[in-house]
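K.L.:
sequence? don't have it. structure:
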């Protein structure tokens, strides 16, 4: 499953849930991991290693057998023993290790989940709220970008990161339940066991009051977290007792967060649903983090009578292509041939392969057309799995909604040494876009021979993907405007 497979049944759970009154989107680590920041366990391991608590080889071993909150206490203790200016040194370590693998820092960019949450918020800021468990300010980065794009005012609307109050401040606010860590400062950080214990002793914390207000006003949508944090569990347990009966608190659970196979996830679905319902949350199970992004995009529309789910929209697109198979094979192969000519010059190679893949809305990605062949029947088209762990690069790109560059494994009959896969999003006249297609480029050179020149070819590939987006839209919705 990837975003195109989100069904009417899945989205029906949000109807009449309070989301039509007010919605609060709470993002966890899954949103920022996609952007390149560490998971909670990875962050803890970095702190342990940098503080000389354990070696790199033992850090993971320690964290698999012990609560990371306790383990990180050792990192702070070592720093305290080494330097009398405790707070300054600890703060610097937090910043250094959170952003250790992001170089340059300017390359850190919001993920599809950040973008979806901000897009949902901006449609009705007075009836929406943004809150996070993460230390980074990627939500703010996306919000700043969108406000600058939309604003024609001489002065930019104010945006505040809040770490110590349930109230909004300024025109736009993002609440950080566990504090804030940027490359140059840290505020109200909740990380170690002592931090969590002290917070839980305060039975009237601002975080609790914030979440209590959120579920009273409307729906709460939690995405990108495995719900491990003891304070969040306690706050919500108490907050949910006073909410109106029809207001729901959703937890969007992606298989990607659990690191297990599709078969294993299927076997666990019943148990996962039962356990979340038992603690008062409404579970929505999915495969990839970007599925959560698509669901958040859909929230503004789900209560409309004319609503069509992402899966059904993809089936409409697929159906048009099936009905016009012969004509579109010819047209698309010609267009792919033109794309190939342009890209050969750009990559400075004598041969390459450009292929268009389409989702069928039924869990599969179909190799629809390539520039050097015309398929005569649907039976000749290859089907592959889509998803973050798909063995096919095209399947991964569809699920991640991002460009992927990868070398291919050695094989005596393989013509290409590497592949670039670019997702294609298709608009709808009335509903959000859905990423339902992928353009792949097979290249005879290894990925490292051109990866560093992504700026050189990235814009052109992006333009080609946009052209395919428009081409598919015009075929499916002739005479309509996106």
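P.N.:
Cool, the structure landed. Everything quoted here is computed from the prediction, not taken from an experiment.

K.L.:
going forward, measure contacts between C-alpha atoms and count neighbours the same way
P.N.:
Will do.

K.L.:
Which parts of the stretch 1-150 of the chain are strands?
P.N.:
Using DSSP state E, counting those that start in this stretch, the strands assigned to the stretch 1-150 of the chain run over residues 23-27, 128-132.

K.L.:
a markdown table for these, including mean neighbour count and distance to residue 8?
P.N.:
Shown next, in a markdown table, are the strands of the stretch 1-150 of the chain (neighbours: other C-alpha atoms under 10 Å; distance: least, C-alpha to C-alpha, whole Å):
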| stretch | mean neighbour count | distance to residue 8 |
| --- | --- | --- |
| strand 23-27 | 24 | 20 |
| strand 128-132 | 23 | 24 |
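
K.L.:
The closest residue in space to residue 441 that isn't next to it in sequence in helix, strand or coil?
P.N.:
Counting by C-alpha to C-alpha, 6 or more residues apart in numbering, residue 441 lies nearest to residue 354, which is 4.6 Å off, once chain neighbours are set aside. Secondary structure assignment for residue 354 (DSSP: H, G, I helix; E, B strand; the rest coil): strand.

K.L.:
In addition, the following structure is provided for comparison:
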């Protein structure tokens, strides 16, 4: 064997040996200060200046990307492009060759992949049909609801009509959120003036309306190459960048976005990014990557803030809107969150009479499960033989962990045995993921240690009676022994689409009252 190849092989074996050592090592407990959290001030990453900047901006524009739609279950731009190209791949390729073909096509980048898809499509209309099919995962737009970030952006438009909304997304989730707030809405592809009392959303890269013959989207390298000079988008963004733009759900790889921000004046804009999008990075790699990205965006007059979690994005936008409003500035969010967390914990895990209180809470959860069974039966699904469970989890802002406070099938009898699960990026716990993502999460645990084959996590957000309050307090986990994909809930959803959502909302509204 040649010396160079031997050295390379030795290096590979050394890396493999190190990986085995890492797997064998017992992971050390992460110190509380090193755990991710919600709106926690850190060196070079303090949320309060961002909140103040948004709250005081006279001319504010929200510019939204795919991340805001992903929280509703829609694909990322990269996944969308790959799935569209996959659907148009040559039929002569078998499964393994098809995967290799897609990987090779990916070397041309996303714009090149999209251009290849256009070349393989029979027409622009067919390409748009495929795009719409894969944006909505073959289900149609009515199956997707706006997520918490989208709803918080819509609330800004309701409270402060002078702000502007622009999106790179093809969907109309933002319009749906505005309509849910009672606003008249216009989805626009122009820079004409807004009418009073109308919530306008400007689609910078096109809009899917369900009519592929007339819809057009910016997707391929050809679309960017043929971008018209002095377009309405250029004019809109030039004026928007004279004020303050806050970029949400964007990765800053889009050619048009980069051209706009680098060509703008020295006004300081804001990019809110999420660490949860890259959960496996080591602390050192994450720190250096963020430092480099922060420096890169600073050259474009953009200040970067990293939220630890997707759910934090909506909370940050909410805090800025509340700060902008009248009255005394609210206390910092972690302080308000911990105050509410302690109130809920005392109700479920009191220092005295723990056994009696736990039995009472278990009775309440069992009653909620009876309501779930009744809802399933009402749509024709027979829950008689289904084994169901319901858990109530509380978030602790100081400890930065999540704890199972109560369950429908067991009780805590000793507080010393009640331990929390640390907040983390990419947690193996459904309750933690539901809380940190801020949206419903459903998994099959896939472990012999659990009898549950389907676990659905529902984040709980307490709003209380105080105007403008919003605190993420915990999660409910709805479980069944039926396999994911063929559980009693899947059967009910097939019979009555939307029943899961109805159950989620009902459980949320019942269980969040523990924090009143």
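P.N.:
All right, it came through fine. Only a predicted model underlies this, so the values are computations on that prediction, with no experimental measurement involved.

K.L.:
Send over the TM-score of the superposed chains.
P.N.:
Remark: TM-score between the superposed chains equals 0.82 [TM-score structural alignment, normalised by the length of structure 1]; 447 aligned residues with a C-alpha RMSD of 3.1 Å.

K.L.:
To which residue of structure 2 is the residue nearest to residue 441 of structure 1 aligned?
P.N.:
If you follow residue 354 of structure 1 across to structure 2 using TM-score structural alignment, you land on residue 390.

K.L.:
now residue 39 of structure 1
P.N.:
Aligned partner of residue 39 of structure 1 by TM-score structural alignment: residue 76.

K.L.:
and if you look at residue 283 of structure 1?
P.N.:
Residue 283 of structure 1 maps onto residue 304 in structure 2, by TM-score structural alignment.

K.L.:
try residue 311 of structure 1
P.N.:
Residue 311 of structure 1 maps onto residue 334 in structure 2, by TM-score structural alignment.

K.L.:
export the strands of the stretch 1-150 of structure 1 to TSV and tack on distance to residue 381 of structure 1?
P.N.:
Output for those, formatted as TSV (distance: least, C-alpha to C-alpha, whole Å):
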stretch	distance to residue 381 of structure 1
strand 23-27	39
strand 128-132	43
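
K.L.:
and of these, who's closest to residue 205 of structure 1?
P.N.:
Ranking these by distance to residue 205 of structure 1, with C-alpha to C-alpha as the measure, places strand 128-132 first at 15.3 Å.

K.L.:
Map residue 314 of structure 2 onto structure 1.
P.N.:
For residue 314 of structure 2, the residue aligned by TM-score structural alignment is residue 293.

K.L.:
if we can go back for a sec, quick check: the match of residue 354 of structure 1 touching residue 476?
P.N.:
Yes: the criterion here is C-alpha atoms under 8 Å, and residue 390 of structure 2 meets it with residue 476 at 6.9 Å.

K.L.:
Those two: which has the busier surroundings?
P.N.:
residue 476 (29 against 22; other C-alpha atoms under 10 Å).

K.L.:
just checking, the more buried one is part of a helix?
P.N.:
No: assigned with three-state DSSP, residue 476 of structure 2 falls outside any helix and is strand.

K.L.:
residues in contact with it?
P.N.:
Residue 476 of structure 2 is in contact with 390-393, 431, 457-460, 507-508, 511, counting by C-alpha atoms under 8 Å, 6 or more residues apart in numbering.

K.L.:
now residue 147 of structure 2
P.N.:
68-69, 71-72, 439.

K.L.:
For these, which pairs are in contact in structure 1 too?
P.N.:
Retained in structure 1 by both residues aligned by TM-score structural alignment, their matches' C-alpha atoms under 8 Å are the following of those: 68-69, 71-72.

K.L.:
Stretch 221-232 of structure 1 corresponds to what range in structure 2?
P.N.:
Aligned by TM-score structural alignment, stretch 221-232 of structure 1 falls on residues 246-257 of structure 2.

K.L.:
could you pull out the helices for the stretch 51-200 of structure 2?
P.N.:
Per DSSP state H, counting those that start in this stretch, the stretch 51-200 of structure 2 carries helices over the ranges 66-70, 77-87, 95-106, 109-120, 124-135, 148-159, 173-180.

K.L.:
go on, the stretch 301-450 of structure 1?
P.N.:
Using DSSP H, counting those that start in this stretch, helices in the stretch 301-450 of structure 1 cover 310-323, 325-347, 393-400.

K.L.:
distance from the first one to structure 2 after superposition?
P.N.:
Meaning helix 310-323 of structure 1. Its aligned residues in structure 2 lie a mean 3.0 Å from helix 310-323 of structure 1 after superposition (mean C-alpha distance after the TM-score superposition for structure 1).
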